[in-house]
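# Below are the sequence and a predicted model for it; my questions follow.
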Amino acid sequence: MKVSELMTIMEDIAPAHLAEEWDHVGLQVGDLNQETERIMIALDADQRVIEEAVSKRIDLIITHHPLFFRPVQKLLFHQPLGKIVSLLIKNDIALFSAHTNLDIAVGGINDYLAELLDLRDVTVLAETKEEALLKLVVFVPVDYLDQVRNAISEAGAGHIGSYSHCTFAAPGEGTFVPLPGTNPFVGKLGQLEKTPEYRLETIVPASVLNQVIAAMISSHPYEEVAYDLYPTALPGAADGLGRVGSLSQQMTLNQLVHKVKKLLAVEGLRVVGEGEKQISRVAVCGGSGMSLLKEAQHKGAQCLLTSDMKYHEAQEALAKGIAVIDADHFATEGIFISRLASLLKNRISKDEITILTSEINTNPWRFY
């Protein structure tokens, strides 16, 4: 597979438009047309990971944390960043990153944390984007109504709440004159044609518009498909950082801490709050999520699971009466690496593609 093909698959898992404006996601080093057979998933792209990729003959590395966060003025191969880039280029290894888009995406890191904790009625903790909804209207000959309707629905149109394939069709009459050079499905050149048609309309999220239009055109019998797109004021699906939900069974903070420690396989946790505090609703945010403390309180969480908590942030949480479990940055995100490998394997049908996970622990902290 080409790198570009794998990028398309990653776009399905973690759409790039979900990334925060300050973030840098996508292909960071490499060639879109490069052929790849061996892929490795890692949290970070440090020198040890790159050397591991070289030893395993990897063609493409997919990381969560981007290699390039800030503008680079120079690349000196004796310095850490330069050594990494040099190793990648000399060994024809492409590097792709999915960062905040993987945090925000449905089925991404935060959904996985909520799943591990068996949270119920999970919603977004801090909304960052609301997807635009468009109204699609297409005119279809009577005998092809179901064919076009099914094609656009399967491509992602017509979702309203928990319902799919939501459309409306009204009968009418279409007119047209085939001009020289055309090959009309019905009618004769130079003559006005009147044909019974349906006005088919539905809602389309902006993120899937291109694939819906492509499905519509490929399923429509006409040489020139007549359709309209209208903006709407309807609220689309809310995307954002973190998740919040209810535990399947209320427990004490101590019990929740024990559960988290086991699930994330960590040696220790930093905890704010009384051990016997009753917890029924939990907010989660992989990586650095203490900035979401206010949202966690607003949405009724008694505990926030995240990492990188600072001293004064801990004091603030204590004053607000919200428990915090600081589970370490590496632990809250690194646990998703194997899940991402599985998501890729499920989407790649080619047996010759090998997907590995890095065996390097890039966590800079050690616990004593």
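Sure thing, it's come through. Model, not experiment: these values are computed from the prediction.

# drop to CA atoms for contacts and neighbour counts, all remaining ones
Will do.

# How about stretch 318-337, which residues are buried there?
Neighbour counts over stretch 318-337 (16 or more other C-alpha atoms under 10 Å) mark 321-337 as buried.

# Which helix or strand lies directly C-terminal to the longest strand along the chain?
Ranked by number of residues, the top strand in the chain under DSSP state E is strand 238-252. Sequence-wise, the next helix or strand downstream of strand 238-252 (DSSP states H and E) is helix 253-264.

# And the following helix or strand past that next one, what's buried?
The first helix or strand that comes after helix 253-264 along the chain, using DSSP H and E, is strand 270-272. Neighbour-count burial for strand 270-272 flags 271, 272 (criterion: 16+ other C-alpha under 10 Å).

# contacting residues around strand 270-272?
257, 314, 317, 318, 322, 323, 324, 325, 326, 327 (C-alpha atoms under 8 Å, 6 or more residues apart in numbering).

# neighbours around residue 107, how many?
18 (other C-alpha atoms under 10 Å).

# tell me the secondary structure for it?
coil (DSSP: H, G, I helix; E, B strand; the rest coil).

# mind listing what it touches?
residue 13.

# here comes the other one, which I'd like you to weigh against the first:
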Amino acid sequence: MSVKNQKIFDWIEEWAYPELVADKDRVGLLVGSPADEVHKVLVTLDVTGDVITEAEEENVQLIVSHHPLYRDPIPYLRSDIYPSSHVYRLIQKGIALYTAHTNLDAAPGGINDILADRLGLVDIDLLLPTVEEKLYKVVVFVPVGYEDEVRQAMCSQGAGWIGGYSDCTFQLEGTGTFRPLEGTSPFIGETGQLEKASEFRIETIVPQKKLKKVLKGMVAAHPYEEVAYDVYPLENKGVKMGLGRVGKLPEPLTLADFAQKVKDCLDLEVVKVTGDPERSISKVALCGGSAMFFLEHAIKRGADVYLTGDVRHHGALDALDQGIAVVDAGHYGTEQVVIPVLADYIREKAKEAGEELTVVVSRIQTDPFKYL
């Protein structure tokens, strides 16, 4: 048995919503076809020549990466010029490439939540909200006796969630009318005759990312040949999502102790630190990868320290002058944490779907730096 690429992409995008992708980011299917069959998936932070070799040796049909193979458009497809040479090689070997980047950074449970969880932060909030989930009201009319089946089908696909409550719906009994015309096969009534049917009006709330699945499940469970339903956009406030997180340590630590905690939690040999090692750290702002451009947001949120990667000389001086400590745990160090989580997620989705799919984590160390 095998799985089509598109099904795996759908699973990933249920978590890392496409709406969270930053402008000009290269995400999604970069090489290959959605219709290709997959038996084995390789999950990696970066796509390097060594990773492609590993994929070949592992007989992989799909690479799922966090970082895009290329950032700028490729004007040609040549085997002798990087990075098109890697694309050329993937095509030759029949290996597809899919990337979840900034959408996985911002997703609930993504990189920044993983970092916050590893550090044991509490009272966690978004550092920079970027997207507010759109909500819809779905109303469907169901013949008496089938209301529970249709309602369950909708809720099982993600309808009816309000805060900490699931299966939130409302139903009202009434009378529906319809006249089956020539060529129809009515579940109730006769062709050409006006039918008055006892029906329930069922309504519930649905987030945008779940809307297609809810409607598909609803129609599949509904006994009518033509399902009467309405979809209304709502002004209700949906879940906010975005980049970075801010939270508190359970107990204050010195900056030196916090830096050691970061090393321990992320399995790092070294981190760079700016600020007095003895200063007290209670409130932490963080953003995985290269995100020093969010420093001002960390300051506005009253953070004592900002954890990120790729901190440059002048950025560190800016932080010192504004009284906030910085811990640079590296681009690789702050993002590698998501790879085993992403692999486990794909495995679990395949198991839930009853699909046979092998998912492996790359063994290639893609941190380009050595610390001597």
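Sure, I can see it. None of these values were measured; they are calculated from a predicted model.

# quick one: TM-score?
Aligned and superposed, the two chains score 0.95 in TM-score terms (TM-score structural alignment, normalised by the length of the first structure); 368 aligned residues with a C-alpha RMSD of 1.7 Å.

# rewinding a little: so the longest strand of the first structure matches what in the second structure?
The aligned range for strand 238-252 of the first structure in the second structure is 240-254, by TM-score structural alignment.

# now the helices: where do they sit in the stretch 1-150 of the first structure?
3-13, 47-55, 80-90, 100-104, 109-116, 145-154 (DSSP state H, counting those that start in this stretch).

# for these, which one sits closest to residue 139 of the first structure?
Residue 139 of the first structure lies closest to helix 145-154 among the helices of the stretch 1-150 of the first structure, at 9.0 Å (C-alpha to C-alpha).

# which helices and strands does that closest one pack with?
If contacts are counted by 3 or more C-alpha pairs under 8 Å, 6 or more residues apart in numbering; DSSP states H and E, helix 145-154 of the first structure sits against strand 193-205, helix 209-219.

# switch to 6 Å and redo it
Judged by 3 or more C-alpha pairs under 6 Å, 6 or more residues apart in numbering; DSSP states H and E, the packing partners of helix 145-154 of the first structure are helix 209-219.

# Which strands or helices does the helix it packs on pack on?
helix 145-154.

# Report the angle between whatever helix or strand comes next after the helix it packs on and strand 193-205.
For helix 145-154 of the first structure, the following helix or strand on the C-terminal side (DSSP H and E) is strand 167-176. With axes from the mean of the first three to the mean of the last three C-alpha atoms, to 10 degrees applied, the angle from strand 167-176 of the first structure to strand 193-205 works out at 140 degrees.

# Aligned to residue 95 of the first structure, what sits in the second structure?
Match for residue 95 of the first structure (TM-score structural alignment): residue 97.

# Touching, that match and residue 66? I think so.
No. Residue 97 of the second structure lies out of contact with residue 66 (C-alpha atoms under 6 Å); the separation is 10.6 Å.

# taking the buried residues of stretch 318-337 of the first structure one by one, which sit in helices?
Mapping these onto helices (DSSP state H) picks out 329, 330, 331, 332, 333, 334, 337.

# coming back round to it: go through the longest strand of the first structure and flag the buried ones.
So, applying 16+ other C-alpha under 10 Å, buried residues of strand 238-252 of the first structure: 239, 240, 241, 242, 243, 244, 245, 246, 247, 251.

# ok, average deviation of that strand from the second structure?
Taking mean C-alpha distance after the TM-score superposition for the first structure, the mean distance separating strand 238-252 of the first structure from the aligned residues in the second structure is 1.6 Å.

# what's in contact with that strand?
104, 110, 119-130, 276-285 (C-alpha atoms under 6 Å, 6 or more residues apart in numbering).

# got the contact list for residue 335 of the second structure?
Here residue 335 of the second structure is in contact with 288, 289 (C-alpha under 6 Å, 6+ apart).

# To which residue of the first structure is it aligned?
In the first structure, residue 335 of the second structure lands on residue 333 (TM-score structural alignment).

# Same check on residue 191 of the second structure?
By TM-score structural alignment, residue 191 of the second structure lines up with residue 189 in the first structure.

# ok, the residue nearest to that match when sequence neighbours are not counted to residue 193 of the first structure distance?
In space, and not counting its chain neighbours, residue 189 of the first structure is closest to residue 178: 4.8 Å by C-alpha to C-alpha, 6 or more residues apart in numbering. Residue 178 of the first structure sits 8 Å away from residue 193 of the first structure, going by C-alpha to C-alpha, to the nearest Å.
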